[in-house]
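Visitor: Next input, structure requested:
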Amino acid sequence: MNTSLGGTLQIGGDLPVHRLGFGTMRLVGDGAWGEPQNPEEARRVLCRAVELGVTLIDTADAYGPEVAERLICEALHPYPPGLVIATKGGITRQGPAKTEYVGRAGYLIQCVEMSLRRLKLERIDLYQLHRIDPRTPLEESLGALRQMQEQGKIRHIGLSEVTPAEIEQAQKIVPIVSVQNRYSLADRRHEQTLNWCEQHNIAFLPWYPIAGGKLLKPDHPFAQTLKQLAARYDASPAQLSIAWLLHRSPVMLPIPGTSQVKHLEENIAAAALPIGPDEWAQLEAASQEPS
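Guide: As a prediction, the model looks like this:
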């Protein structure tokens, strides 16, 4: 059981990672607010993820806020060679599931500096703008991140929750190497963006990669097909959902998160599922049926 079974991806052409990463939002309190219920288990999850071959850990200063970054440092610093810590800035959090987008240059520069301090890094390998702030020109937001990149404090820059047009606009300001959008087997709202990323060899990090299944009605044909195929491989629907993401595109980099070691190990095991082309075709056809 190792994430290497899911294949590798070169982010930005020079940053190799295994294509099954780990997302840290679920390590903190509900609504991405506050401390974890079990801090020791949270740190064990992070350590176990690295043991199982995870080479990309995705986080953000808004998780907690600040809690997830601190936990990563407590559990893993000094970091093993080859481990990429990807973090994000540009969202402020006022309470559980309460956020506001802030893209002002001064604020983003502060975000980068504080993430560097909390993570005990000299350079962040992948820094993603958490959301585009509609009140701030994109040139100002990405100009600030470009400045930090020129200073050697950021290696690569990515975006989150964007359209192809927004990526193209951003590319005129600074090179973009990754996109993190909501996407899952049950939630294909960003299919066009994924296709664009695949055509331009940009890493696509789907967030909410499993829980999107909650959107399905129990009597939906897709839900039944997913359950039947999972049982055929002695797997869970969640594992099959992760395996499908890895199969869907070579630029896909799923980052399923959990606060329990047991669930982490189940997620990682999805990389080894020997699903055949007939089963993928059956699952794909069922997912396209109307609800």
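Visitor: Please make it C-alpha for all contacts and neighbour counts, starting now.
Guide: Fine.
Visitor: In which helix or strand does Leu283 reside?
Guide: Secondary structure from DSSP states H and E places Leu283 in helix 277-287.
Visitor: swap in His247?
Guide: Assigned by DSSP H and E, His247 belongs to helix 237-248.
Visitor: Next, the angle helix 277-287 makes with that helix.
Guide: Between helix 237-248 and helix 277-287, the angle comes out at 110 degrees (axes from the mean of the first three to the mean of the last three CA atoms, to 10 degrees).
Visitor: Show me which parts of helix 237-248 are buried, residue by residue.
Guide: 237-247 (16 or more other CA atoms under 10 Å).
Visitor: on that earlier part again, so what secondary structure elements neighbour the helix holding Leu283?
Guide: Using 3 or more CA pairs under 8 Å, 6 or more residues apart in numbering; DSSP states H and E as the contact test, the elements touching helix 277-287 are helix 221-232.
Visitor: And the contacts of the helix it packs on?
Guide: In this structure, residues lying in contact with helix 221-232 by CA atoms under 8 Å, 6 or more residues apart in numbering are 216-218, 236-237, 239-240, 279, 282-283, 286-287, 289.
Visitor: what does stretch 208-217 contact?
Guide: If you take CA under 8 Å, 6+ apart as the criterion, stretch 208-217 is touched by 182-187, 223, 238, 241-242, 254-256, 291.
Visitor: typo on my end, stretch 18-38
Guide: The set of residues external to stretch 18-38 that reach it, using CA under 8 Å, 6+ apart, is 3-4, 6-9, 42, 49, 53-60, 62-65, 67-68, 95-98, 246, 252-259, 268, 271.
Visitor: Check stretch 284-291 too.
Guide: By CA under 8 Å, 6+ apart, stretch 284-291 touches 185-186, 216-217, 220-222, 225.
Visitor: To compare with the earlier structure, here is another sequence to fold:
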Amino acid sequence: MTATPTPASTGTPTSTPALTATGVPRAGGAGRIGGSTVSRIGYGAMQVGRLREDRKGTIALLRRAVELGVDHVDTAQFYGDGFVNEVIRDALRPEDGVVVVSKVGADPNPGGAVPLRPAQRPGELRASVEDNLRTLGLDRIPVVNLRRLDTRPGLRAEGDQVVDLDDQLALMTALRDEGKIGAIGLSGVTLEGVRQALPAGIACVQNLYSLVSRGDEEMLRLCAEQRIAWIPFFPLGGAFPAMPKVADAPAVIAAARSLGATPAQVGLAWLLHHAPNTLLIPGTADAGHLEANIAAGTLALDEATLAALDATESPSLDGTTLG
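Guide: Below is the predicted model of the structure:
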């Protein structure tokens, strides 16, 4: 697994290698995060926690991702209470050149009504980074996302968990200076939060975003201008009952039928076409779905198809239309 000491970041692909460290064509082409070149289609490991009873199969799934050109894996200590990190440690090899990105800001809450609890205070952030280092078996994590709790859906901070962003960034910067993390990212953050954090040097922003959830379009433009990688989570929507699904959009269904692809592939391909600084981390526990996600990186969308997809309405979580 690769670690990088470079705090500066570039989100937009320029002249970058076409092959991964293992000599495989980069899934979706090449992009940049935290000073490293990565495939634009990576792998979000959250669903690996569902495979706890099949460790061998889980390792095989991660190895298959590397074979398909994935060299960017997104994880967190609170995924499976450390299980996901441990499997990543066992599955990935230094020669794979995989950039592992983790996140802090929540802790496992086993047995609770919600399996996570906020962990926003600087001391908790530091402890979470240390836990990630231990379970991943790394001396330095290439990129660590600070998971703020400013936006829906998901946990919201209350009481002493409402922490000023500057205090958190001071801690994250200290960890970067100590060499424990290579670069700082943000997740679940507002536009104002991104602007406030820019002086700290931000490698990436992870927010809820998809073809049918485009409330952060202005934030995406800012990230492109600042050469910050844009990494949408829930890129196909539908993760919560009130969240629209990309696969239900008529333009997506029509494009999929015309291209001989699945609606999910069209949704992922649109994200790659929409902004050059976009990196994808679709997650799955199924090898077939993994291969389909990677294949979305080869899907060509002509101008007419893109125009139809761009015109798709984007309802917010409260039912209003974002356009």
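Visitor: how distant is the helix holding His247 of the first structure from the center of its chain?
Guide: Computed by CA atoms, centre = their mean, to the nearest Å, the separation of helix 237-248 of the first structure from the middle of its chain amounts to 14 Å.
Visitor: next one: stretch 270-285 of the first structure
Guide: Stretch 270-285 of the first structure sits 22 Å away from the centroid of its parent chain (CA atoms, centre = their mean).
Visitor: which part of the second structure lines up with it?
Guide: Aligned by TM-score structural alignment, stretch 270-285 of the first structure corresponds to residues 296-311 of the second structure.
Visitor: Which positions within the matching stretch qualify as buried?
Guide: Using 16+ other CA under 10 Å as the test for burial, stretch 296-311 of the second structure gives 296-297, 299, 301, 305-306, 309-310.
Visitor: now stretch 273-292 of the second structure
Guide: Applying 16+ other CA under 10 Å to stretch 273-292 of the second structure flags 275-285, 287, 290 as buried.
Visitor: how many other residues sit next to the closest residue to Ser115 of the first structure other than its chain neighbours?
Guide: Leaving aside its sequence neighbours, Ser115 of the first structure sits nearest to Asp61 (CA to CA, 6 or more residues apart in numbering; 6.7 Å). By other CA atoms under 10 Å, 24 other residues sit near Asp61 of the first structure.
Visitor: for the one 3 residues further on, same thing?
Guide: Other residues near Gly64 of the first structure number 25, with proximity taken as other CA under 10 Å.
Visitor: any idea what it aligns with in the second structure?
Guide: Aligning on TM-score structural alignment places Gly64 of the first structure opposite Gly80 in the second structure.
Visitor: any idea how far Arg117 of the second structure is from its match?
Guide: For Gly80 of the second structure, the distance to Arg117 of the second structure equals 13 Å [CA to CA, to the nearest Å].
Visitor: For those two, list the residues in contact with both.
Guide: Any residue near both Gly80 of the second structure and Arg117 by CA under 8 Å, 6+ apart counts here, and that gives Pro108.
Visitor: quick revisit: now tabulate the buried residues of helix 237-248 of the first structure in a markdown table and tack on distance to Gly82 of the first structure.
Guide: Shown next, in a markdown table, are the buried residues of helix 237-248 of the first structure (distance: CA to CA, whole Å):
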| residue | distance to Gly82 of the first structure |
| --- | --- |
| Pro237 | 31 |
| Ala238 | 27 |
| Gln239 | 26 |
| Leu240 | 28 |
| Ser241 | 27 |
| Ile242 | 23 |
| Ala243 | 24 |
| Trp244 | 26 |
| Leu245 | 23 |
| Leu246 | 21 |
| His247 | 24 |
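Visitor: Longest helix in the second structure, please.
Guide: Ranked by number of residues, the top helix in the second structure under DSSP state H is helix 122-136.
Visitor: So what's the gap between that helix and the chain middle?
Guide: 19 Å.
Visitor: For that helix, which residues meet the burial criterion?
Guide: 122, 124-126, 128-136.
Visitor: what number of residues lie near Ser210 of the second structure?
Guide: With other CA under 10 Å as criterion, Ser210 of the second structure counts 23.
Visitor: Test my guess that it contacts Leu271.
Guide: Yes: shown here, Ser210 of the second structure and Leu271 form a contact pair, counting by CA atoms under 8 Å, at 7.1 Å.
Visitor: quick one on the thing from earlier: and the buried residues of helix 237-248 of the first structure, which is closest to Gln192 of the first structure?
Guide: Comparing the buried residues of helix 237-248 of the first structure against Gln192 of the first structure with CA to CA places Leu245 closest, at 15.2 Å.
Visitor: In contact with the equivalent of Ile109 of the first structure over in the second structure, which residues?
Guide: By TM-score structural alignment, Ile109 of the first structure lines up with Arg126 in the second structure. Residues counted as contacts of Arg126 of the second structure (CA under 8 Å, 6+ apart) are 171, 175.
Visitor: What spatial separation is found between Arg126 of the second structure and Thr305 of the second structure?
Guide: 46 Å.
Visitor: And Leu280 of the second structure, by the same measure?
Guide: Applying CA to CA to Leu280 of the second structure and Thr305 of the second structure gives a distance of 20 Å.
Visitor: Likewise for Val162 of the second structure?
Guide: Remark: distance between Val162 of the second structure and Thr305 of the second structure (CA to CA) = 44 Å.
Visitor: any idea where the helices of the first structure begin and end?
Guide: Along the first structure, the segments classed as helices by DSSP H run 39-51, 67-76, 105-119, 138-150, 164-171, 191-199, 221-232, 237-248, 261-269, 277-287.
Visitor: Mind checking those helices for the one nearest to Pro16 of the first structure?
Guide: Among the helices of the first structure, the nearest to Pro16 of the first structure by CA to CA is helix 39-51 (15.0 Å).
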